[in-house]
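1. 3D, please:
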Amino acid sequence: MNTVKELFRGNIRQYGMVIALLFIMVFFQILTDGILLKPLNITNLILQNSYILVLAIGMLLVIITGHIDLSVGSVAAFVGAISAILMVDMQMHFVPAMLISLLIGALVGAWQGFWVAYVRIPSFIVTLAGMLLFRGLTMIVLDGKSIAPFPKTFQKISSGFLPDAFGGKIHMLTIIIGIVLSLILVFSEWRKRSTQQKYGFEVGSGALFALKLAAMVAVLNIFTYVLATYEGIPNILILLFVLIVIYTFVMNRTIVGRHIYALGGNEKAAKLSGVKTQRITFWVFVNMGVLSALSGLIFAARLNSATPKAGVNFELDAIAACFIGGASASGGIGTVIGAIVGGLVMGVMNNGMSLVGLGIDWQQGIKGLVLLLAVGFDIYNKNKGVS
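-> Below is the predicted model of the structure:
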């Protein structure tokens, strides 16, 4: 029992929200009479929250550096409008249109990153101005109208599924992918534990390690089985998985990731240690611009139109996902997986409250309370010395 307590205490940021997510899912599963975890609803949860999860990954890096970006929803709407003009009005193929859209997102990020990093204007002010600017440009570009429909191939980014070469009632390719990922997970965790033991780090007992692995593998395979009983793995889930792997690797295993954490932990100390803080800040905002553009493309593909009202409150959901997922309001702390878990908490709550018939007024109030409690929990842990 002491070992379990120490394990939880040492990883409270990582496991706290995972446990909260499981509790929320069970709670709404009971309230909705089993509708929440039906295959169709699970798939809808992924599709409905994909663009917020993409934004949360980028927002996490911004928050870790000690900044904030209020413009991401407006940038997503603006890029979605540009992509509609290119693909629908100008009949451009969706691949070059997407590349141009992502480039525009990068330029927007560079524009805002320049003011924050080199002119030293607070990010709150710069991105607030960006939120107003790009919302206005979206309305100008669309002339107050919606543009639709997008090409079918482009729509499949958000609404398509991985094809199954085996056929049958159950999507066998999804089952196979789940098994393969389980083997990779077991090998990765075993290798990590062996490395820690090799260098004399303290690790939990073998029984606890086996229990943890068994739980992770069980959850992974149940999840893939549920998807397999419907249409299989959505295309957008593959994109999300790739982004999570890439950004987790960058933040945990590269010099750039360490510099981002160092910048958020103590900017002056990082600068004295040789970290090019202005350059790091600039590229973090460029990255945020690209992911905002990607989010805008995903949302446009799902909606099958570009509208002036697209992206409203996206920034609030992305910021909330990061803080609920364990990112620190003062910077320097946070993980990609945590941001994803935080986004899923918000998504499950939205979906569950809608299924039980709660109005949007109650939903907004409850989400605000959850965000406040998450940040309060972070401050409490910081004051208690929990890392």
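
2. Only C-alpha atoms from now on, for both contacts and neighbour counts.
-> Will do.

3. Please identify the buried residues of stretch 38-56?
-> Of the residues in stretch 38-56, 39, 42-43, 45-56 count as buried by neighbour count, 16 or more other CA atoms under 10 Å.

4. Ok, stretch 277-295 next?
-> 277-278, 280-295.

5. Residues contacting the host helix or strand of V245, please?
-> For V245, the host element (DSSP states H and E) is helix 235-253. Helix 235-253 is contacted by residues 46-47, 50, 53-54, 57, 156-162, 256-258, 260, 335-337 when judged by CA atoms under 8 Å, 6 or more residues apart in numbering.

6. Alongside the first, I'd like the structure of this one:
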Amino acid sequence: MTVTAPRGSQKTVPPATAVTAGTSELRELFTRNLRTSGIYVALIALVALFAVLTGGASLSPGNITNIVLQYSYILILAIGMVIVIIAGHIDLSVGSVVAFTGAVSAVTVIKGGMPWWAGVAAAIATGLLIGAWNGFWVARVGIPAFIVTLAGMLLFRGLTLVILGNVSLSPFPDGAYGQIASGFLNGLLGGPGYDVFTLVVFAIAVIGYAVSQWRTRKARISYNQMVSSFPLFILKIALVAVALMAFAWQLATARGLPIVLILLAVLIMAYSVVMQRSVFGRQVYAIGGNLSAAALSGVKVQAINFWIFVNMGFLAAVAGVVFSSRSNGAQPGAGNMFELDAIAAAFIGGAAVSGGVGKVIGAVTGGLIMAVMSNGMQLMGVDQSMQSVIKGLVLLLAVAFDIYNKRRAGSR
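-> Predicted coordinates:
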């Protein structure tokens, strides 16, 4: 039976009545986003811990810059890996692809005498072909991605040894190729002892972030969704602004804005938009969340899976170019264990083992956690074997936390 209110007695609740959340609502907001919030808290805690343990050396301008340069390729791989994991797959071949594409680039430039951009183009083309190769076997033939990429890990490592003749190939003939991973933009706007251009770029980024968050807040209000109180909203913006500008100051007082950081920022923004606001991104989440339901709803599962691996090949090639640029050459053992670092970054950043869950920014944050841990332990002189033990425990705890959250949610 339907009950209809008398004419004139119906009231329309304006969207703005659901703007802010009280104490209980804020607790619910925090609980619901505990995993996402937790990785940011963990990153801040790690930064503070190693700052104390290293006597402030981990926060020096030079060390902050080195972290960006040394771990950028892992963050690039993490962006692609989290998309693969969201779709319910895994890619074990990316470390070998990094080595192979870097070797192709080095052979093109060093042995072939081609310009630096030709080496980059050759590496990217190779990465796309490798991604298509993996995607064909996974999407069209139906072989599990674990098996396909395990075979690829062996195949492309072997091809790296073949084209390099099992020896290292270096250096690149001019400094242009090396600028990809080790170059800086500085002095464009001058500055008394620091680079003004770096500070301006980050200030623009802060403004962009604030505008984006404000628009998101307004959209949620218009749909009567729960949002935090305005003071807490402003506090969040302020904390992010302080963190970004502090990071910018460290870079500005060192060598300026790393070119590879610009590349990484562009990739993060582009892939965040693709995964959150495009049809392709929603279909990736649908496949990972419920494959049968996605197929029944009209998602072209084979095509999406194919392009997921093509994209992973592309990003692995980008990482290969960055790594070879950083190394000023190609080595047979390049990229060793990179796939495990990328997988760990994705899981620590919030990706679910079963698929369907994860964010690009979460994977990047997970990669930063791994980078801060590795860098901090290196500064403290921790033995390499013990570093591996600690990383393994962190990954295990992250996955255990994911399973615990799922069981707790299922018991409600």
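
7. Drop the TM-score for these two in here.
-> After superposition, the two chains reach a TM-score (TM-score structural alignment, normalised by the length of the first structure) of 0.98; 387 aligned residues with a CA RMSD of 1.2 Å.

8. Mark which of the contacts of helix 235-253 of the first structure are buried, thanks.
-> 46-47, 50, 53-54, 57, 156-162, 257, 260, 335-337.

9. So which bit of the first structure is stretch 296-310 of the second structure matched to?
-> In the comparison with the first structure, stretch 296-310 of the second structure aligns to the range 272-286 (TM-score structural alignment).

10. Also stretch 383-400 of the second structure?
-> Under TM-score structural alignment, the match for stretch 383-400 of the second structure is residues 359-376.

11. Report the spatially nearest residue to the residue most central in space within the second structure, omitting neighbours in sequence.
-> The centre of the second structure sits closest to V364, judged by CA atoms, centre = their mean, with a distance of 3.1 Å. Distance criterion CA to CA, 6 or more residues apart in numbering; nearest residue to V364 of the second structure, sequence neighbours excluded, is L75 at 5.6 Å.

12. Give the aligned equivalent of the one you found in the first structure.
-> By TM-score structural alignment, L75 of the second structure lines up with L53.

13. got a list of what that match touches?
-> So, once contact is read as CA under 8 Å, 6+ apart, L53 of the first structure ends up touching 240, 318, 339-340, 343-344.

14. at 10 Å instead, please
-> 46, 59, 240, 243-244, 295, 317-318, 321-322, 336, 339-344, 347 (CA atoms under 10 Å, 6 or more residues apart in numbering).

15. picking that back up, which of the buried residues of stretch 277-295 of the first structure fall within helices?
-> 277-278, 280-295 (DSSP state H).

16. rewinding a little: so which of the contacts of helix 235-253 of the first structure sit within helices?
-> Per DSSP H, the contacts of helix 235-253 of the first structure map to helices at 46-47, 50, 53-54, 57, 156-159, 256-258, 260, 336-337.

17. Of those residues, which is the nearest to D143 of the first structure?
-> S158 (25.5 Å; CA to CA).

18. can you give me the helices for the stretch 51-200 of the second structure?
-> 61-86, 94-106, 116-135, 145-164, 179-182, 196-222 (DSSP state H, counting those that start in this stretch).

19. tell me the most buried of those?
-> Highest mean neighbour count among these (mean count of other CA atoms under 10 Å): helix 94-106, with a mean of 32.

20. and the angle for it with helix 61-86?
-> 120 degrees (axes from the mean of the first three to the mean of the last three CA atoms, to 10 degrees).

21. In the first structure, which residues correspond to helix 94-106 of the second structure?
-> Using TM-score structural alignment, helix 94-106 of the second structure pairs with 72-84 in the first structure.

22. Mean deviation, the matching stretch versus the second structure?
-> Superposing on the second structure and averaging over aligned pairs (mean CA distance after the TM-score superposition for the first structure), stretch 72-84 of the first structure comes out at 0.5 Å.

23. Just give me the match in the second structure for P122 of the first structure.
-> By TM-score structural alignment, P122 of the first structure lines up with P144.

24. measure that match to L232 of the second structure for me?
-> Noted for P144 of the second structure: a distance of 46 Å to L232 of the second structure, by CA to CA, to the nearest Å.

25. One more: E28 of the second structure?
-> Taking CA to CA, one finds E28 of the second structure at 15 Å from L232 of the second structure.

26. now swap in F172 of the second structure and tell me
-> From F172 of the second structure to L232 of the second structure the distance is 51 Å (CA to CA).

27. what about these two, which has more around it?
-> F172 (23 against 13; other CA atoms under 10 Å).

28. my guess is the more buried one contacts G112, does it?
-> No: using CA atoms under 10 Å, F172 of the second structure is not in contact with G112; the gap is 11.2 Å.

29. which residues do those two both contact?
-> Contacts common to F172 of the second structure and G112, judged by CA under 10 Å, 6+ apart, are 105-106.

30. end-to-end on stretch 317-335 of the first structure?
-> Termini of stretch 317-335 of the first structure sit 17 Å apart (CA to CA).

31. Read off where that stretch ends up in the second structure.
-> Stretch 317-335 of the first structure maps onto residues 341-359 of the second structure, going by TM-score structural alignment.

32. Equivalent analysis for stretch 213-225 of the first structure, please.
-> Going by TM-score structural alignment, stretch 213-225 of the first structure sits over residues 237-249 in the second structure.

33. mean per-residue distance, the matching stretch to the first structure?
-> Compared with the first structure, stretch 237-249 of the second structure is 1.0 Å away on average (mean CA distance after the TM-score superposition for the first structure).

34. residues of that stretch that come out buried?
-> Burial within stretch 237-249 of the second structure, assessed by neighbour count using 16+ other CA under 10 Å, is assigned to 237, 241, 244-245, 247-249.
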